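K.L.:
have a look; sequence and predicted model below, questions after that.
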Amino acid sequence: MQYETLNVAYAGQIATVTLNRPDVRNAFNEAMIAEITSVFTALNARDDVRAVVLAANGKAFCAGADLNWMKKMAGYSDDENRADAMLLANMLSSIYRCSKPVIARVNGDAYAGGMGLISACDIVVAVESARFCLSEARLGLIPATIAPYVIRALGEQASRRYFATAEQFDCATAFRLGLVSEAVSAEQLDATVQQIAETLCANGPQAVRACKQLVQDIAGRELNAALIEDTAARIARTRAGTEGREGVASFLEKRTPSWRN
């Protein structure tokens, strides 16, 4: 399928979705929102894809919302604004809920909605020169739609600060706060992303999907009897499953598991 705002490529079991509006610093508009939602919905259903990389062309990763799109929104009614916001929310959810692990390859600055994109990903690899900013308050707005993902990724206390101040912060700070998983030089970016993607693909595909779901389901829950029972039931199902049995057998028999063949 051909996309207007994205490039999509496949190499083995790795899919790479590349934002391709470098002339506007990969700012998103209605077309990009729709296409990102569409491609991640499709990737979610593909058994031959085990890892997804979200990348960007040009010097910036994503500058947030396109200015021309924002001008159009200024004339929207309340109902139109709600509908438009839901499209953005669904786009972010399509990344976060994708059953395949998603690696953000952050080649440059990520502002506003761009912060939402990377926060919806599972692993963030960024160049050391990248800068980050939740700039909405400067425009009299709030980062509401991206907030569920950014707060999870950045942490509550840091979000209190950067939501309200709209300060720019560097990659070292993003790494310290946990938003960025790996901070690397530009020369190391592709190799680091590739190494992580290959590591994901070497693991049991069902187990990787279940691990992603496990974190989403368990994070923030009270540690009580129901949670303990839930986790015990999950590992019991995994042990009894075809992939779990194959993984243990291959380890004991000192052979390669079937999913790597």
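P.N.:
Cool, got the structure. Residues are numbered from 1 along each chain as shown.

K.L.:
use CA for all of it now, contacts and neighbours both
P.N.:
Will do.

K.L.:
quick one: contacts for residue 90?
P.N.:
For residue 90, the contact set (C-alpha atoms under 8 Å, 6 or more residues apart in numbering) comprises residue 37.

K.L.:
er, residue 258 actually
P.N.:
Neighbours of residue 258 in contact, by C-alpha under 8 Å, 6+ apart: residue 246.

K.L.:
and the helices in the protein, which stretches?
P.N.:
30-44, 67-73, 78-96, 113-119, 147-154, 156-165, 171-177, 189-202, 205-218, 225-240, 242-252 (DSSP state H).

K.L.:
most tightly packed of those helices?
P.N.:
Most buried of the helices of the chain, by mean neighbour count (mean count of other C-alpha atoms under 10 Å): helix 113-119, with a mean of 26.

K.L.:
what about that one, distance to the chain center?
P.N.:
Computed by C-alpha atoms, centre = their mean, to the nearest Å, the separation of helix 113-119 from the middle of its chain amounts to 8 Å.

K.L.:
and the contacts of that helix?
P.N.:
Counting by C-alpha under 8 Å, 6+ apart, the neighbours of helix 113-119 from elsewhere in the structure are 27, 61-65, 92, 95, 104, 106, 124, 132-134, 143, 146-147, 149-150, 152-154, 179.

K.L.:
cool, stretch 185-203 as well?
P.N.:
The list of residues contacting stretch 185-203 from outside it, by C-alpha under 8 Å, 6+ apart, reads 13-14, 50-53, 101, 103, 105, 107, 125-129, 208, 259-260.

K.L.:
again, only using 10 Å
P.N.:
For stretch 185-203, the external contacting residues (C-alpha atoms under 10 Å, 6 or more residues apart in numbering) are 12-15, 49-53, 100-108, 123-130, 182-184, 208, 247, 257, 259-261.

K.L.:
for comparison:
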Amino acid sequence: MEFSTLTVTTAGHIATVSLNRPEVRNAFNETLIAELTGAFRALGDSPQVRVIVLTGAGLAFCAGADLNWMRRMAGYAPDENRADALTLAQMMHTIWSCPRPVIARVQGDAYAGGVGLVAVADIVIAADTANFSISETRLGLIPATISPYVIRAMGEQAARRYCLSAERFSAAQAAHSGLVHEVVPAAALDARVAELAATLAANSPEAMRACKQLIQDVAGVPIDTDLITDTANRIAEIRGSAEGREGISAFLEKRQPAWRNA
């Protein structure tokens, strides 16, 4: 894969996708949106990849929309504007629904759509120097395409505050709201992300895929007979899978499961 706005590397079973527009604080434009969508689709389909780390080059994680792109959008006809917005919405959904676990390594500030990228990740580790802002209302806009993921991550009440106020908030405040899982000193960020990625890569790839889908399907659903039946069917199916049988056998035989040596 060749990209002009991203750097994509793979080491073992861990892929790293880095936004690579540091001169504009890794802001979105149509090329970056298309390349992120393509990269996550390809990595999600790769049997070699078990974990994806999403980060940014330079000082910022992602500053949201590129100003030149926004100027072009202002001149779009309504149909063009909707089509353009849909590509951003589809990119967010592609990352959120990627079958591989996604770790956001937030080394710097995340604003607007950059907060969306944080929210679609499964696990978020941020440097204590990072700041966040859902800044759309300051520009006369609304955080529409990122809102489903931001509200799920932060909860409705925190989302009300930060989406309406557009104020800047710290990594510690982001962790308190649920948007970020861990805050670490900037000097410790790489080590913590590497440690967590290695932990994930040691797990069953198929179980992680099924677990990610399970959480997305079960979240917010009433606990009724249909859900009880569905979850029972899912555990029965994974127990009977090749990796499920291998994992139980390895545990009982006190050995490493085969996927750790694959």
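P.N.:
All right, it came through fine. Just so it is clear, the model here is predicted, and its values are computed rather than measured.

K.L.:
now the TM-score, please.
P.N.:
For this chain pair, the superposition-based TM-score is 0.99 by TM-score structural alignment, normalised by the length of the first structure; 261 aligned residues with a C-alpha RMSD of 0.6 Å.

K.L.:
on that earlier part again, can you list the helices of the first structure in a markdown table and add distance to residue 19 of the first structure?
P.N.:
What follows is the helices of the first structure, written out as a markdown table (distance: least, C-alpha to C-alpha, whole Å):
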| stretch | distance to residue 19 of the first structure |
| --- | --- |
| helix 30-44 | 8 |
| helix 67-73 | 17 |
| helix 78-96 | 14 |
| helix 113-119 | 11 |
| helix 147-154 | 19 |
| helix 156-165 | 25 |
| helix 171-177 | 20 |
| helix 189-202 | 16 |
| helix 205-218 | 24 |
| helix 225-240 | 36 |
| helix 242-252 | 35 |
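
K.L.:
and those helices: which comes nearest residue 138 of the first structure?
P.N.:
Nearest to residue 138 of the first structure, of all those, is helix 156-165, at 8.3 Å by C-alpha to C-alpha.

K.L.:
rewinding a little: what subset of the contacts of stretch 185-203 of the first structure is buried?
P.N.:
For those, a burial check counting by 16 or more other C-alpha atoms under 10 Å picks out 13-15, 49-53, 100-108, 123-128, 130, 182-184, 208, 247, 257.

K.L.:
among those residues, which ones are in strands?
P.N.:
Secondary structure of those is defined by DSSP state E; positions in strands are 14-15, 51-53, 102-106, 123-127, 182-184.

K.L.:
what's residue 218 of the second structure in contact with, if anything?
P.N.:
Residue 218 of the second structure makes contact with 227, 230, 231, according to C-alpha under 10 Å, 6+ apart.

K.L.:
quick one: contacts for the second one?
P.N.:
By C-alpha under 10 Å, 6+ apart, residue 230 of the second structure lies in contact with 214, 218, 224, 236.

K.L.:
which two among those residues are spaced furthest apart?
P.N.:
Between all members of these, the longest pairwise span (C-alpha to C-alpha) is found for 224 and 236 and amounts to 18.5 Å.

K.L.:
distance of the residue nearest to residue 69 of the second structure when sequence neighbours are not counted relative to residue 63 of the second structure?
P.N.:
Nearest non-adjacent residue to residue 69 of the second structure, counting by C-alpha to C-alpha, 6 or more residues apart in numbering: residue 29, 5.6 Å away. Using C-alpha to C-alpha, to the nearest Å, one obtains 11 Å as the distance from residue 29 of the second structure to residue 63 of the second structure.

K.L.:
between the two, who's got more neighbours?
P.N.:
Summary of the neighbour comparison: residue 29 of the second structure and residue 63, criterion other C-alpha atoms under 10 Å, with residue 63 having more neighbours (23 against 17).

K.L.:
wait, the more buried one sits on residue 111?
P.N.:
Yes - between residue 63 of the second structure and residue 111 there is a contact at 4.7 Å, judged by C-alpha atoms under 10 Å.

K.L.:
list residues touching both of the two?
P.N.:
Shared contacts of residue 63 of the second structure and residue 111, defined by C-alpha under 10 Å, 6+ apart, are found at 27, 132, 133, 135.

K.L.:
pretty sure residue 213 of the first structure contacts residue 99?
P.N.:
Yes - applying C-alpha under 10 Å as the test, residue 213 of the first structure and residue 99 come out as touching, 7.6 Å apart.

K.L.:
find residues that contact each of these two.
P.N.:
When contacts are counted by C-alpha under 10 Å, 6+ apart, residue 213 of the first structure and residue 99 are jointly contacted by no residue.

K.L.:
quick one: residues contacting residue 159 of the second structure.
P.N.:
With C-alpha under 10 Å, 6+ apart, residue 159 of the second structure has these contacts: 134, 147, 150, 151, 152, 153, 165, 177, 179.

K.L.:
how close does the third one sit to residue 39 of the second structure?
P.N.:
What it means is residue 150 of the second structure. Taken as C-alpha to C-alpha, the span from residue 150 of the second structure to residue 39 of the second structure is 22 Å.

K.L.:
again with residue 216 of the second structure
P.N.:
Using C-alpha to C-alpha, one gets 22 Å for the distance from residue 216 of the second structure to residue 39 of the second structure.

K.L.:
and what of residue 95 of the second structure?
P.N.:
Separation of residue 95 of the second structure from residue 39 of the second structure (C-alpha to C-alpha) stands at 9 Å.

K.L.:
what's residue 23 of the first structure aligned with over in the second structure?
P.N.:
Using TM-score structural alignment to pair residues, one finds that residue 23 of the first structure aligns to residue 23 in the second structure.

K.L.:
what about that match, neighbour count?
P.N.:
Residue 23 of the second structure - counted by other C-alpha under 10 Å - has 11 other residues nearby.

K.L.:
right, and it touches residue 61 too?
P.N.:
No - between residue 23 of the second structure and residue 61 no contact is recorded; they are 12.0 Å apart, counting by C-alpha under 10 Å.

K.L.:
contacting residues for residue 254 of the second structure?
P.N.:
Remark: with contacts taken as C-alpha under 10 Å, 6+ apart, residue 254 of the second structure is in contact with residue 248.
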